[in-house]
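A.B. asks: Next comes the sequence, and after it the predicted model I'd like to discuss.
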Amino acid sequence: MSKSGQHPPEPAQLLLVEDNPGDVRLTKEAFKQGRIENDLHTVSDGSEALDFLHQRGEYTDVPRPDLVLLDLNLPRKDGEEVLEELKDDSELRSIPVIVLTSSRAEEDVVRSYELHANAYLTKPVDPDEFIETVRAFEKFWFSVVRLPPEDEQS
């Protein structure tokens, strides 16, 4: 097929689960500066995250995320509960989950990996470093890593 007949790559579907508006803004800024075409969806608590992932309620028409960025300290349901439920679900467990949190506590790192997080990133306090971290993460996950294909339904 000639180049002109090819479709442009679909944008990556990202779900950011974050209740801090400043961190949401910085993450959006970092992805906007990045080279990867993406649709960044944002929810602000663990219950909303699970509704989004299960396509329930107001989220019935949302796309399945290619990757989830998950804060641990969330209202209603915390990040560990979201991670545990997502990884226990045979339909959703293949979605990579990156814990992106301000917690540097070793037990949070250990617990996240025990619950099958794919990576654990600590948010830098400095906004420029925060953006740099997200850009490095984006480059790695979308340029280097092969993500699992979504089940093709035809």
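C.D. replies: Looks like it arrived, so ask away. Residues are numbered from 1 along each chain as shown.

A.B. asks: switch to C-alpha atoms for all contacts and neighbour counts from now on
C.D. replies: OK.

A.B. asks: List the contacts of residue 75.
C.D. replies: Counting by CA atoms under 8 Å, 6 or more residues apart in numbering, residue 75 touches 19, 44, 45, 46.

A.B. asks: Could you give me the ChimeraX syntax to select whichever of those are buried?
C.D. replies: If you want just the buried ones from the contacts of residue 75 in ChimeraX, going by 16 or more other CA atoms under 10 Å, the selection is:
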select :19,44,45,46
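
A.B. asks: tell me the strands in the protein, going along the chain?
C.D. replies: With strands called from DSSP state E, the chain shows them at 12-17, 38-43, 67-70, 97-101, 119-122.

A.B. asks: my guess is residue 104 meets residue 122, correct?
C.D. replies: Yes - applying CA atoms under 8 Å, one finds residue 104 in contact with residue 122, separated by 6.4 Å.

A.B. asks: Counting neighbours, go ahead and name the busier of the two.
C.D. replies: When residue 104 and residue 122 are compared for neighbours, residue 122 comes out ahead with 16 against 12, by other CA atoms under 10 Å.

A.B. asks: I'd say that one and residue 98 touch.
C.D. replies: No - Residue 122 lies out of contact with residue 98 (CA under 8 Å); the separation is 10.4 Å.

A.B. asks: Spell out the residue ranges of the helices in this protein.
C.D. replies: Remark: helices assigned in the chain by DSSP state H are 21-33, 46-54, 79-88, 106-114, 127-139.

A.B. asks: structure B:
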Amino acid sequence: MDSRPSNLPEAQILLIEDNPGDVRLIEEAFHDGQINNHLHTVTDGREALDFVHRQDEYVDAPRPDIILLDLNLPRVDGEDVLHEIKHHPELEHVPVIILSGLDDELIESRDLDHDADEDAVLEKPVDPGEFVDVICGFDDFRLSIVRTRDE
């Protein structure tokens, strides 16, 4: 049995992803990994900015514990969203995992304004087990992880 306390609060995860198939993969990965979370999903960059700035329909949105960000978004590009997040005083220390269909060389060649220096980049598609392991590796997020069965 797991020795971690089961009364930890749910992790607030913001998923910024426009592909319904990738959203489903991520939901399944969290379910299979038994991560205690509340997944908030927005499907374009404009919605993401509204969520993080708590405006319009997201005025009561919680502050995310971790953000999963697709770079190729409609309306507002993912790079612009990343810049806004990393320059927001309440969000600058929130881990961001960039989800990308681009290969490593293309990611490195993009100017991400050094906003993602401390965060991770995952190439899509990702193995659900590896995906959960990467997310569990973030120290700020680890405290919000609850597994209900032996590993």
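C.D. replies: Arrived safely, thanks for sending. These numbers were taken from a predicted model, which means no experiment stands behind them.

A.B. asks: Once they're superposed, tell me the TM-score.
C.D. replies: With the length set by TM-score structural alignment, normalised by the length of structure 2, the two chains reach a TM-score of 0.80; 137 aligned residues with a CA RMSD of 2.3 Å.

A.B. asks: Just put the helices of structure 1 in JSON lines and tack on distance to residue 66 of structure 1.
C.D. replies: Listed next are the helices of structure 1 as JSON lines, based on distance: least, CA to CA, whole Å:
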{"stretch": "helix 21-33", "distance to residue 66 of structure 1": "15"}
{"stretch": "helix 46-54", "distance to residue 66 of structure 1": "11"}
{"stretch": "helix 79-88", "distance to residue 66 of structure 1": "13"}
{"stretch": "helix 106-114", "distance to residue 66 of structure 1": "19"}
{"stretch": "helix 127-139", "distance to residue 66 of structure 1": "12"}
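
A.B. asks: Out of the ones you listed, which is closest to residue 145 of structure 1?
C.D. replies: When the helices of structure 1 are compared by CA to CA, helix 127-139 sits nearest residue 145 of structure 1, at 9.1 Å.

A.B. asks: Quick check: the residue nearest in space to the middle of structure 1 vs residue 7 of structure 1, distance?
C.D. replies: Against the mean C-alpha coordinate of structure 1, by CA atoms, centre = their mean, the closest residue is residue 68 at 2.0 Å. Relative to residue 7 of structure 1, residue 68 of structure 1 is positioned 25 Å away (CA to CA, to the nearest Å).

A.B. asks: just residue 115 of structure 1 next, same as before
C.D. replies: 37 Å.

A.B. asks: These two - which one has more neighbours?
C.D. replies: Legend: neighbour count by other CA under 10 Å for residue 115 of structure 1 and residue 7, higher for residue 115 (17 against 7).

A.B. asks: Just to check, that one is in contact with residue 84?
C.D. replies: Yes - here residue 115 of structure 1 reaches residue 84: they are 5.7 Å apart, a contact under CA under 8 Å.

A.B. asks: Including distance to residue 135 of structure 1, could the strands of structure 1 go into JSON lines?
C.D. replies: Compiled in JSON lines, those are given as follows (distance: least, CA to CA, whole Å):
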{"stretch": "strand 12-17", "distance to residue 135 of structure 1": "14"}
{"stretch": "strand 38-43", "distance to residue 135 of structure 1": "13"}
{"stretch": "strand 67-70", "distance to residue 135 of structure 1": "13"}
{"stretch": "strand 97-101", "distance to residue 135 of structure 1": "13"}
{"stretch": "strand 119-122", "distance to residue 135 of structure 1": "12"}
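
A.B. asks: What sits closest to residue 142 of structure 2 if chain neighbours are left out?
C.D. replies: Spatial nearest neighbour of residue 142 of structure 2, chain neighbours left out: residue 136 (5.5 Å); criterion: CA to CA, 6 or more residues apart in numbering.

A.B. asks: doesn't residue 143 make contact with the one you found?
C.D. replies: No - checked against CA under 8 Å, the pair residue 136 of structure 2 and residue 143 is beyond contact range at 9.1 Å.

A.B. asks: Looking at these two, which is more packed in?
C.D. replies: The neighbour count for residue 136 of structure 2 versus residue 143, taken as other CA under 10 Å, is higher for residue 136 (17 against 14).
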